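Enquirer: One predicted model, sequence on top.
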Amino acid sequence: MSRPIAFYYGAGELDRLSRFDLVVLQADFYSRAELDLLRERGVRTLGYLSLTEDVGPAAPWHRPERNPDWGGAFVHVGDPRWVAHVVDQAVRAMDKGFHGLFLDTLNIEYDYPEDLPHLLLLIAAVREEANPGYLLANRGFGLLPELADLVDGVLFESFSARWVDTEHYAPWPDDVLETHAAVAERLLGLGLDLYALDYADDDELADFACRRAREFGMFCFVSDRVLSRI
């Protein structure tokens, strides 16, 4: 029996990935032949796409600030050159054989709220130009309710558990869990596919995350900080 979803940012492992209905992969790590094989096995593949951070070389759309955890440069989302860059990445992923796209780095409502309208337009451009079979948004709660009209599903990353540093994992404190529960209740009313991605290094924490996700209608996948486990 297949499982609903997996996130894997390594390469290969086609047999293990074949156990899932939907898998999120790094677009550059898989060939067309590998994607075709997964499709033949009934697996839908989503290519990773960052919409507000850029890990590439210095570019005119970069802001001076960088993500302190991952090192990518924050961008001016509405810069037409960034829009063209992202749409090109999306089109190339779809041409390569991905079923759809996983839209990451959508949480800019606190740092760059002025870019939220630009981000909605960017998602709409990706939908129109790349024509993905499925769009899965990572969080993006500051874009609701408009986001619900543009995507097919929402992932609640770190819904119940988190990585504290590079080696330690823990459940969220009670007040954060309550806040996340309120957001999850809102998501339930949008008619979208709902998923949770949590981080754990032991069975007890993983079981807690999966049980809690089920309470809110979410399929849960548990991994490590760098998504190297299947």
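Expert: Cool, the structure landed.
Enquirer: C-alpha from now on. contacts and neighbour counts both.
Expert: Noted.
Enquirer: What residue, apart from its backbone neighbours, is nearest the spatially most central residue of the chain spatially?
Expert: Geometric centre of the chain, nearest residue: Asn138, 3.9 Å, by CA atoms, centre = their mean. Closest residue to Asn138 apart from its sequence neighbours, by CA to CA, 6 or more residues apart in numbering: Leu155 at 4.7 Å.
Enquirer: Below is an additional structure, to be compared with the one above:
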Amino acid sequence: MFDKTMQPRPAWWRRPLARFMGGVVGVFAGFFLNTASAQPPAVGRIAFFYGEALDPAALAGYDQVVVEPDNGFVPKAAEAAGTEPRGMRWIAYVSVGEVLPSRDYYAAIPKAWRIGRNGDWKSEVIDQAAPGWPQFFVEKVIAPLWAKGYRGFFLDTLDSYQLMAKTDAERARQQAGLVAVIQRIHRRFPRAELILNRGFELMPQVHDNVSAVAFESLYRGWDEANQRYVAVPEDARAWLLARAREVRERYDLPVIAIDYCAPADLACAQQTVAQIRAQGLIPYVGDGHLMRINPAAAQD
């Protein structure tokens, strides 16, 4: 049974934001430079792209883009080469609640911390309450990405603990662990832009540490099992809109809605962007696996 503050994922829902995630490489650097107190920039128009060949021209009109760092993009290298759009902010996807064996840091995670499996994605669920996990995550995952030039992090799989936690007490322990991870990231890198994928139940403790909250599939979703685009049921949309309203009104944070349309269906993308904006949310509409940049959300 799920936490009462969480809505169960519908049967058709699959997590395209985590589908193609690989490992993280790098070395820790810049501790003293990065501990200076400063506020991250405001969230602007945002794209999500997890492919390998990033076309800078496709990012015209966007202020920032979330990318899969294991696909080889290094912001500092792009800046040095002069190939990145001026003023672009690069946000790294990171999985908090789960880990794939392909991640470089996987072998360093104690076996006792890996408490279950997510069969849909062939990943392992991490015990967020494990002593040392917040420090490990910052040192082995976040710090190397910061050293590469990423100045923000999209924190995914924040509800994976629900696969294993079956009692209120255990859910509370896991949630406290997630709070500790997020707060430790913020303390170490106060200038970093932290965007949560859901994590609604964590907001009372972490709202001062994050820049925005995102969620998927408000109007249009992607059914990974059946490889098709689907309309989101009204009850699921109503629940998400209620959570978005809480985040905006109670915590004064922007909310990002990520929806999915077929790449060739420009009308679907434009309509969905308009619907999301009408709700006062920041839109992005991508293909089911986020392999292409869709310009729709960058247009007025």
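Expert: Perfect, thanks for sending it. Just so it is clear, the structure is predicted and the values come from calculations on it, not from any experiment.
Enquirer: if we can go back for a sec, now do the same for the residue nearest to the centre of the first structure: its match in the second structure.
Expert: In the second structure, the residue matched to Asn138 of the first structure (TM-score structural alignment) is Asn197.
Enquirer: go on, Asp69 of the first structure?
Expert: Aligned partner of Asp69 of the first structure by TM-score structural alignment: Asp120.
Enquirer: quick check, the residue nearest to Asn138 of the first structure in a strand?
Expert: Yes: under DSSP: H, G, I helix; E, B strand; the rest coil, Leu155 of the first structure falls within a strand.
Enquirer: Which position in the second structure pairs with it?
Expert: Using TM-score structural alignment, the partner of Leu155 of the first structure in the second structure is Ala214.
Enquirer: returning to that earlier point: isn't the match of Asn138 of the first structure up against Asp159?
Expert: No: using CA atoms under 8 Å, Asn197 of the second structure makes no contact with Asp159, being 9.0 Å away.
Enquirer: Residue most distant from the centroid, the first structure?
Expert: Pro60 (25.2 Å).
Enquirer: helix, strand or coil for that residue?
Expert: coil.
Enquirer: Ok, the one 3 residues further on next?
Expert: What three-state DSSP gives for Arg63 of the first structure is strand.
Enquirer: all helices for the first structure, in order.
Expert: 14-17, 32-40, 80-96, 116-130, 174-188, 203-215 (DSSP state H).
Enquirer: For the match of Asp69 of the first structure, grab the count of nearby residues.
Expert: 11 (other CA atoms under 10 Å).
Enquirer: dump the residue contacts of it.
Expert: Under the criterion of CA atoms under 8 Å, 6 or more residues apart in numbering, Asp120 of the second structure has no neighbours.
Enquirer: separation between the residue nearest to Asn138 of the first structure and Leu103 of the first structure?
Expert: Relative to Leu103 of the first structure, Leu155 of the first structure is positioned 10 Å away (CA to CA, to the nearest Å).
Enquirer: Could you check which of those two has the larger neighbour count?
Expert: Neighbours per residue (other CA under 10 Å) separate Leu155 of the first structure from Leu103, with Leu103 holding more: 25 against 22.
Enquirer: before we move on, the earlier item: the match of Asn138 of the first structure and Ala212 of the second structure, how far apart?
Expert: For Asn197 of the second structure, the distance to Ala212 of the second structure - CA to CA - is 9 Å.
Enquirer: do the same with Ala278 of the second structure
Expert: 18 Å.
Enquirer: can you check Trp121 of the second structure too?
Expert: Between Trp121 of the second structure and Ala212 of the second structure the computed distance is 26 Å (CA to CA).
Enquirer: who's more crowded, those two?
Expert: Ala212 (24 against 17).
Enquirer: ok, that one touching Ala257?
Expert: No: in this structure Ala212 of the second structure lies outside contact range of Ala257 using CA under 8 Å: 10.8 Å.
Enquirer: about what we covered before: looking at the helices of the first structure, which is closest to Arg229 of the first structure?
Expert: Closest to Arg229 of the first structure of the helices of the first structure, according to CA to CA: helix 14-17, at 10.3 Å.
Enquirer: what's the average distance of that closest one to the second structure?
Expert: Its aligned residues in the second structure lie a mean 3.5 Å from helix 14-17 of the first structure after superposition (mean CA distance after the TM-score superposition for the first structure).
Enquirer: for that helix, packing partners?
Expert: Secondary-structure packing of helix 14-17 of the first structure (3 or more CA pairs under 8 Å, 6 or more residues apart in numbering; DSSP states H and E): helix 32-40.
Enquirer: buried sites along the helix it packs on?
Expert: Buried residues in helix 32-40 of the first structure, counted by 16 or more other CA atoms under 10 Å: 35-36, 38-39.
Enquirer: Return the member of those nearest to Asp79 of the first structure.
Expert: Using CA to CA, Leu35 comes nearest to Asp79 of the first structure of those, at 31.8 Å.
Enquirer: got the contact list for the nearest residue to the closest one once chain neighbours are set aside?
Expert: Of all residues not flanking Leu35 of the first structure in the chain, Gly97 sits nearest, at 6.1 Å (CA to CA, 6+ apart). Gly97 of the first structure sits next to 32, 35-36 when contact means CA under 8 Å, 6+ apart.
Enquirer: likewise Leu101 of the first structure?
Expert: Per CA under 8 Å, 6+ apart, neighbours of Leu101 of the first structure: 45-49, 90, 132, 134-136.
Enquirer: If we use 7 Å, what do you get?
Expert: Leu101 of the first structure makes contact with 46-49, 132, 134-136 under the criterion CA atoms under 7 Å, 6 or more residues apart in numbering.
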